[in-house]
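Colleague: could you look at this predicted model? Sequence included:
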Amino acid sequence: MKTIDAAEVELLDYYLSKGFVSTKNHFVMLRDLTEPIPKFPQPNNITINQWEMSDEQGQQDYLKASAHAFEGNAWSLNHLQWMRDGPGWGTFTAFNEDYIVGSVMIWEINEQRSATENIFVHSDYRKKACITETLNFLKESGKTEATLGVFADKKKAILLYQSLGYRMLKVIVELGLD
């Protein structure tokens, strides 16, 4: 598998000439954090915490909740632990008592920008509060931009992110050998 910015047409031509085919498209979206961030009420039984997942049981619980939300597709424990070691890493995780119902992961891209990624919410708890809480934290931390990646076929997610002020930044084409 190879991912290429859609603007790199010569490189795309090269890979296509070698037998690669497009398997997926990823939209990279940008949120200007200098713009107002909408407020959404949290349900009474939900708390959103900045959570470090400091023990392996917490990490396993996170992966289980993520797999449930992503229909069985989740990172491995090794990948999650590797991500935790990155600069500016953290999560804003929504809990119903001890049960994880959603999360937004962040990591630093540069001084102005952080990623808001691996966003999931259990279908029974779909609200916008976890994402806006994360955006407010990044804004208060001095960031001016937040980005995320979303598969191009995830129409509901794209509409949600647009409603929160994210706009298209670029398209990444995923290529693989047929």
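Modeller: That came through fine. Predicted model only: the values in this text are computed from it and were never measured.

Colleague: drop to CA atoms for contacts and neighbour counts, all remaining ones
Modeller: Fine.

Colleague: starting at the chain centroid, how far to stretch 164-178?
Modeller: Centroid displacement of stretch 164-178 relative to its chain, using CA atoms, centre = their mean, to the nearest Å, is 13 Å.

Colleague: quick one: residues in contact with that stretch.
Modeller: Stretch 164-178 is contacted from outside by 1-7, 15, 19-32, 37-38, 132, 147, 161, using CA atoms under 8 Å, 6 or more residues apart in numbering.

Colleague: ok, the residue nearest in space to the middle of the chain to Pro41 distance?
Modeller: Nearest residue to the geometric centre of the chain (CA atoms, centre = their mean): Glu117, 1.6 Å. Separation of Glu117 from Pro41 (CA to CA, to the nearest Å): 22 Å.

Colleague: same check, this time on Leu177
Modeller: Distance of Leu177 to Pro41, given as CA to CA: 46 Å.

Colleague: now do the SS call for the residue nearest to the centre of the chain.
Modeller: Glu117 falls in the strand class when you classify it by DSSP: H, G, I helix; E, B strand; the rest coil.

Colleague: next up, a structure to set beside the first:
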Amino acid sequence: MREIEVRTFAKEDMQRLGELYHAVTANNDSVFWWVGEEENWPNVFVAIENKRIIGKGQVSVISTVPPGSPEERSHYIYFNLKVLPLREDDYPLYDLLYECLLNRAYELKETLPGSNRTIVGIGNQSTEGYNNNYFISKGFIYAKSLYTMRRDLCEKIEETILIEPYRYLGGALDSEERIEEYLAVDLEIWPDAPIGHKQLSDKQKNSSWTIFIVRENETLVGSIMAWIDEDGDGDGIIEDLFVRNSYRKQGIAKYLLSQALTYLKHHGCTSAELQVETANSSALSLYHSAGFKEVSEEVRYHREL
């Protein structure tokens, strides 16, 4: 192997990173994280050979659980490791980046509440065989699969009605109290992967981000987020659709989904995307009824850190 330099990402790497991105995503069958703002670059590592970026590794804290949470709940840190297609079976190259990712993950773990364990994971398209097998060789085991689903926004969006006593509020996270309420309900719905303050704050930085909330009196019963993928191809993104258990099967989820689709269409999007677990039959039924179709499958693997 020729001499390869592995180091943290720097500003002068941006153009060369674009070359790697286009090579890796040419067939739209790879999960590739963009590097984000400069404050995130200590979590990004590049492998350089002959002045060319031939691989990139990235690590991020995806979700955390607050102190005092049940001990079975976990913090989640995820990796994203990509190499040039011609090097996808070059496991010694993977090793160089993986070592950096693992060391950085341990550093990030030290910043998390120590009352709960930390899980490290990866998510790849099911077709990324060499990448998936590499992580399996490192002790990662299958966790779950998710479909990416897409809907054509040129097609008619069914109008839905919210029945009494529920009422709809748009963009209603306008105080710290409201944010804390939302995070508490999100934790209730997704105990294994709550969104947390940081992820919510990161999503809110998107200029087109909005949230739709349904309440019964003052009780938050359901919500959905939507924004435009400004770093990608301009698709509309839908995320974190939930309805609390005792309020389900009353048309609330369908109403929220309709609101989000209408918002994205009015903001110029021609399609909308979301992810859903392949085992979630009720959610799949809802999304199919709203015109969504599966376009790819992501497989996730994890292990304890």
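Modeller: Right, received. Where do you want to start? This structure is a prediction, so every number in the text was calculated from the model and none was measured.

Colleague: if we can go back for a sec, counting only strands, which of the contacts of stretch 164-178 of the first structure make the cut?
Modeller: Using DSSP state E, 2-5, 20-32, 147 are the members of the contacts of stretch 164-178 of the first structure that sit in strands.

Colleague: list only buried entries from those residues.
Modeller: Buried members of those, counted by 16 or more other CA atoms under 10 Å: 3-5, 20-22, 25-32, 147.

Colleague: need the contact list for Val59 of the second structure.
Modeller: Residues counted as contacts of Val59 of the second structure (CA under 8 Å, 6+ apart) are 43-44, 77-80, 101, 104-105.

Colleague: roughly how far apart are it and Glu5 of the second structure?
Modeller: Following CA to CA, the distance that separates Val59 of the second structure from Glu5 of the second structure is 19 Å.

Colleague: what's the answer for Gln125 of the second structure, then?
Modeller: 28 Å.

Colleague: same check, this time on Ser208 of the second structure
Modeller: 38 Å.

Colleague: now for the alignment partner in the second structure of Ala152 of the first structure: which residues touch it?
Modeller: Counting by TM-score structural alignment, Ala152 of the first structure corresponds to Thr278 in the second structure. By CA under 8 Å, 6+ apart, the contact set of Thr278 of the second structure is 144-147, 284.

Colleague: try it again with 10 Å
Modeller: Thr278 of the second structure makes contacts with 144-148, 284, 294, 297-299, as judged by CA atoms under 10 Å, 6 or more residues apart in numbering.

Colleague: can you check Thr160 of the second structure too?
Modeller: With contacts defined as CA under 10 Å, 6+ apart, the neighbours of Thr160 of the second structure are 251-252, 254-259.

Colleague: and if you look at Trp75 of the first structure?
Modeller: 62-64, 66-67, 81, 118.

Colleague: more neighbours, Ser208 and Glu5 of the second structure?
Modeller: Ser208 (16 against 13; other CA atoms under 10 Å).

Colleague: relative to Tyr263 of the second structure, how far out is the more buried one?
Modeller: As judged by CA to CA, Ser208 of the second structure and Tyr263 of the second structure stand 10 Å apart.

Colleague: where do the strands of the first structure begin and end?
Modeller: 2-5, 20-32, 47-51, 90-96, 99-108, 113-121, 145-151, 166-177.

Colleague: give the buried residues for the third one.
Modeller: Across strand 47-51 of the first structure, burial judged by 16+ other CA under 10 Å covers 47-48, 50.
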